[in-house]
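Colleague: Okay, predicted coordinates and the sequence, questions at the end:
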Amino acid sequence: MTEPSSKAEIPSDLSAWWMPFTANRQFKGAPRLLVSAKDMHYTSHDGRQILDGSAGLWCVNAGHCREPIVKAIQEQAATLDFGPAFQMGHPKAFEAASRIAALAPGDLDHVFFSNSGSEAVDTALKIAIAYHRARGDAGRTRLIGRERGYHGVGFGGISVGGLSNNRRSFGPLLPGVDHLPHTHDPKNAFSKGQPKHGEELADGLERIVATHDASTIAAVIVEPIAGSTGVLIPPVGYLQRLRSLCDKHGILLIFDEVITGFGRLGAPFAASYFGVQPDMITAAKGLTSGTVPMGATIVRKGVHDTFMQGPAAAIELFHGYTYSAHPLACAAALATLDVYRDEGLFENAKKLSPAWEEAVHGLRGAPNVVDLRNLGLVAGVELAPRDGAPGARGYEVFVRCYQEGLLVRVTGDIIALSPPLIVNQAQITEMFGILRRAIDSVS
């Protein structure tokens, strides 16, 4: 643990920043400010050490302010601060793409860079539609998401996403979108690892095909683990069955691995962990351990090669971002991948998974706990909502944890945990001790 720093003053004016996914008025009445971080801990504005139980926002997989990553960013900023990615390139972009492709399973060997998970998702959806058009099947434009899914905040991502709060304020969204049923089944409550019931929920795709016809459907996108909705673990056989149905109907399968990518389950990707080969993977967060914004859409060879036709001087895909493959992001990604490899962090996550599972399920019987879910180094602790005040109990537990020195994520009445992969057994014990006390103290 780092030594506490001196206290920092709260800015006198908090009004100008319109904070994302935050109750702004509530927060600004009692702000929680982080002023520094190192390894497994933040330092709060009042000088307290806060154990990071959520890897920042599911992203700081290598831990905070890691020297090799910081140094790589500093050196890159002093060498090449920016280089255009349209009709130009720089060496680290190609190196980073090669390193990512080498980690991805099967023939997922081409990488399109963006700046966030939201952009990676919109990129994948556009590639899916353009792919079918390029192969002469322009009628395949329909996109299929899943209830309770989260795929970022672009119009494509919220259209295929299934979180009502993210959708209701923004009109009809994209046309031609449908949704699979979610995988949350109450009879799987308190499952350890993958729940046994629910493989057949993948057959929801057959009902959608019967309604719209497969010839209209471009792609299905799902999170292998639905994270932002409260950690929904896929039932045994579900992802495999979904892959089989997509193959049957000529539909592309996209895994949104913005959360599960880069070691969260003890493997480079959830696709590797589950042994299921998607046609595309979207990634971000852990790619740079949260240090510099970066997203990536990883594409199978056959999908990529379909675009590589016509005159060699023709642009194959009219899509991209000013900051695609930004030099600082590429430097951060390469250094982060080195840390994962050199310190064996994916292996550490795999090794600690049984102890993590035991700690998670040690909360069974705690007041108001109605379900516990876990896989790898991720957990969801679901609390019973208060009558007439859904989300209030979860928020109070979140605040109490912060006051006691632990940062967790809260979504409604579900507490989510996903620590940096450098976590150790003692820190897991500390984490769940604080969480248990917070749950006990909130009625």
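Modeller: It's in. Not measured: the values here are computed from a predicted model.
Colleague: going forward, measure contacts and count neighbours with C-alpha atoms only.
Modeller: Fine.
Colleague: Just give me the neighbour total for P84.
Modeller: 15 (other Cα atoms under 10 Å).
Colleague: Are we agreed that it is in a helix?
Modeller: No - read with DSSP: H, G, I helix; E, B strand; the rest coil, P84 is coil and lies in no helix.
Colleague: That one contacts P327, correct?
Modeller: No - judged on Cα atoms under 8 Å, P84 makes no contact with P327 at a distance of 9.5 Å.
Colleague: Let me know the secondary structure of the most centrally placed residue in the chain.
Modeller: Nearest residue to the geometric centre of the chain (Cα atoms, centre = their mean): I259, 2.2 Å. At I259 the chain is in coil, as set by three-state DSSP.
Colleague: and the helix or strand hosting E119, how far from the chain's centre?
Modeller: Element membership of E119, judged by DSSP states H and E, is helix 117-134. Remark: helix 117-134 is offset 18 Å from the chain centroid, using Cα atoms, centre = their mean, to the nearest Å.
Colleague: so what's V276 up against?
Modeller: 239-240, 243 (Cα atoms under 8 Å, 6 or more residues apart in numbering).
Colleague: helix or strand for it, which one?
Modeller: Counting by DSSP H and E, V276 is part of no helix or strand.
Colleague: What helix or strand is the nearest residue to E404 once chain neighbours are set aside located in?
Modeller: Of all residues not flanking E404 in the chain, I434 sits nearest, at 6.7 Å (Cα to Cα, 6 or more residues apart in numbering). Using DSSP H and E, I434 sits within helix 425-441.
Colleague: buried stuff in that helix?
Modeller: Buried residues in helix 425-441, counted by 16 or more other Cα atoms under 10 Å: 427-428, 431-432, 434-436, 438-439.
Colleague: helices and strands around that helix, which ones?
Modeller: helix 345-361, helix 392-403, strand 406-407 (3 or more Cα pairs under 8 Å, 6 or more residues apart in numbering; DSSP states H and E).
Colleague: Any chance of JSON lines for the ones you listed, columns distance to A62 and mean neighbour count?
Modeller: What follows is the helices and strands packed on helix 425-441, written out as JSON lines (distance: least, Cα to Cα, whole Å; neighbours: other Cα atoms under 10 Å):
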{"stretch": "helix 345-361", "distance to A62": "8", "mean neighbour count": "19"}
{"stretch": "helix 392-403", "distance to A62": "21", "mean neighbour count": "20"}
{"stretch": "strand 406-407", "distance to A62": "16", "mean neighbour count": "26"}
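Colleague: here comes the other one, which I'd like you to weigh against the first:
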Amino acid sequence: MSATRTILDGPALWSAQAHLPSVLGRQLVIDRGDGSYIHTSDGRRLFDGTAGLWHANIGHSHPALAEAAHAQMLKLETYHIFARFVNDQALQLAERLAGLSPIADPKVILNSGGSDAIDVACKLARRHWQREGRHSKTTILSREHAYHGLHAYGTSIAGLDFNREGYGTESLVPETARVAVHDVDALARTITRIGAKNIAALVTEPIQGTGGVNPPAPGYLEKVQALCREHDILLIVDEVITGFGRTGAMFATDRFGLDPDLITFAKGVTSGYAPLGGVLVAPRIWEPFYLDDPATPVFRHGATYAGHATACAVAMANLDILEQEQLLPRVVELEHRLDGLLKQLLARRPSVVDVRVAGFLGGVTLRDDIPVERAADALIELGFISRPLRGNTLQISPPFITTDDELTGFVDAIEDVLFAEEAR
């Protein structure tokens, strides 16, 4: 009964993605950050080995971003970008993003985050084919283990079953299907089974994040792209995690030599300092909506905070930091160092089943008898934050400003935890 009272008497905040009885009473209240570290209200200083939720690329509490937000708010906090109205910061950021885009001559749709971006991209894919008069092309394909946010479309195309369960239907938005994570032949069979005439788009992360840090099998993404082109299926690349430097390139699309129709982005565009996301749209998709003709259709996207002026100003300052501090070349160095450290860990610790590195993203998969949640909790006690992912995997994705010694210390702490687990 006392446990029930503790739960019922907990804080008003309903924590995200939480089995509440398991976390209430032991939550970490974060009240400060500096560089690669965060601080809790009970006095702990923790190395942020996940960069928050994959976003704190330039580290925490960078003064330049605070100054950008302050200056913009004193001038104009925001104004919407509906119809004839637009604010100067949204215009400037869109031009800069278009210049960085792997898609040539794109238009830029701005919104409030990654889940928003996925919803817009999937709707735009379907709207494209309806405008083309190909009304049966409505199905959206995605991959097993995929995570694309938790709005209605992101929930519907999730390749993590637990994110789709419990809503009274297999898919909140109808006409979705999932394909095997690395199997191009299985994708071809799915296209045949559903019929290319019924498929609007395929959505894929270039490197799966929440699904366990799964890099693509060699040649997989290129073959997927070829199948999409062959069957007239739009390719949507979800770069919410990988965009803005996480792979050592500005976009993983560049790293893997892809030419998608749509790219979604968020997190790294502001390093999490303000909520912002969006979609880069290829000319074949946007041009019909720009024709000087009374019959030109309207794509009904937009939200109150789309193109939020302060968020856009913060994004511009963040992009400046990435360039000025040469953080993308640093990511390449960190990738090589992490790869070496994790290979050593795999060789030394029998409790490690597999390690994976792609860019400054790492996954350490543990033996089934060692619960990854317990390992993550033990790491916190040593002063390091990791995160349990699908497949009994520990997440490694620190800020780009991480030092070699900090990265070595993080992997050493993982080894210490696993050594203790093996001795249990």
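Modeller: Looks like it arrived, so ask away. Since the structure is predicted, the reported quantities are computational estimates derived from the model, not experimental observations.
Colleague: Would you mind giving the residues in structure 2 matched to the helix holding E119 of structure 1?
Modeller: Using TM-score structural alignment, helix 117-134 of structure 1 lines up with residues 114-131 of structure 2.
Colleague: now stretch 15-26 of structure 1
Modeller: With TM-score structural alignment as the criterion, stretch 15-26 of structure 1 aligns to 11-22.
Colleague: Count the neighbours of the corresponding residue of structure 2 for I233 of structure 1 for me.
Modeller: In structure 2, the residue matched to I233 of structure 1 (TM-score structural alignment) is P215. Using other Cα under 10 Å, the number of residues around P215 of structure 2 comes to 20.
Colleague: Pretty sure P215 of structure 2 sits against Q208.
Modeller: Yes - the pair P215 of structure 2 and Q208 passes the contact test of Cα under 8 Å, sitting 6.4 Å apart.
Colleague: mind checking the SS state of the corresponding residue of structure 2 for A325 of structure 1?
Modeller: Aligned against structure 2 by TM-score structural alignment, A325 of structure 1 finds its counterpart in G307. When classified by three-state DSSP, G307 of structure 2 comes out as coil.
Colleague: Give me the neighbour count for G307 of structure 2.
Modeller: The number of residues packed around G307 of structure 2, counting by other Cα under 10 Å, is 31.
Colleague: ok, now L366 of structure 2?
Modeller: The number of residues near L366 of structure 2, taken as other Cα under 10 Å, comes to 23.
Colleague: go on, D31 of structure 2?
Modeller: Around D31 of structure 2 there are 11 residues (other Cα under 10 Å).
Colleague: What lines up with the residue nearest to the centre of structure 1 in structure 2?
Modeller: Under TM-score structural alignment, I259 of structure 1 pairs with I241 in structure 2.
Colleague: And for F346 of structure 1?
Modeller: Checking TM-score structural alignment: F346 of structure 1 goes with L328.
Colleague: and its match, what does it touch?
Modeller: L328 of structure 2 touches 245-246, 248-250, 322, 400, counting by Cα under 8 Å, 6+ apart.
Colleague: Ok, D259 of structure 2 next?
Modeller: Taking Cα under 8 Å, 6+ apart as the test, what D259 of structure 2 contacts is 102-103, 225, 253.
Colleague: again, only this time at 6 Å
Modeller: Applying Cα atoms under 6 Å, 6 or more residues apart in numbering to D259 of structure 2 gives no contacts.
Colleague: What's the match for it in structure 1?
Modeller: So D259 of structure 2 corresponds to Q277, using TM-score structural alignment.
Colleague: Could you measure from that match over to D203 of structure 1?
Modeller: Going from Q277 of structure 1 to D203 of structure 1 by Cα to Cα, to the nearest Å gives 18 Å.
Colleague: repeat for D440 of structure 1
Modeller: 40 Å.
Colleague: Look up how far D404 of structure 2 lies from the residue lying closest to L407 of structure 2 once chain neighbours are set aside.
Modeller: Residue nearest to L407 of structure 2 in three dimensions, not counting chain neighbours: L338, with 7.4 Å by Cα to Cα, 6+ apart. Remark: distance between L338 of structure 2 and D404 of structure 2 (Cα to Cα) = 9 Å.
Colleague: can you tell me which helix or strand the aligned residue in structure 1 for L141 of structure 2 belongs to?
Modeller: In structure 1, the residue matched to L141 of structure 2 (TM-score structural alignment) is I144. Taking DSSP H and E as the definition, one finds I144 of structure 1 inside strand 142-146.
Colleague: And for L110 of structure 2?
Modeller: strand 107-111.
Colleague: swap in T310 of structure 2?
Modeller: T310 of structure 2 belongs to helix 309-324, assigned by DSSP H and E.
Colleague: mean shift between that helix and structure 1?
Modeller: Compared with structure 1 after fitting, helix 309-324 of structure 2 deviates on average by 0.7 Å (mean Cα distance after the TM-score superposition for structure 1).
Colleague: List the buried residues for that helix?
Modeller: Result for helix 309-324 of structure 2 [16+ other Cα under 10 Å]: buried residues 309-319, 321-322.
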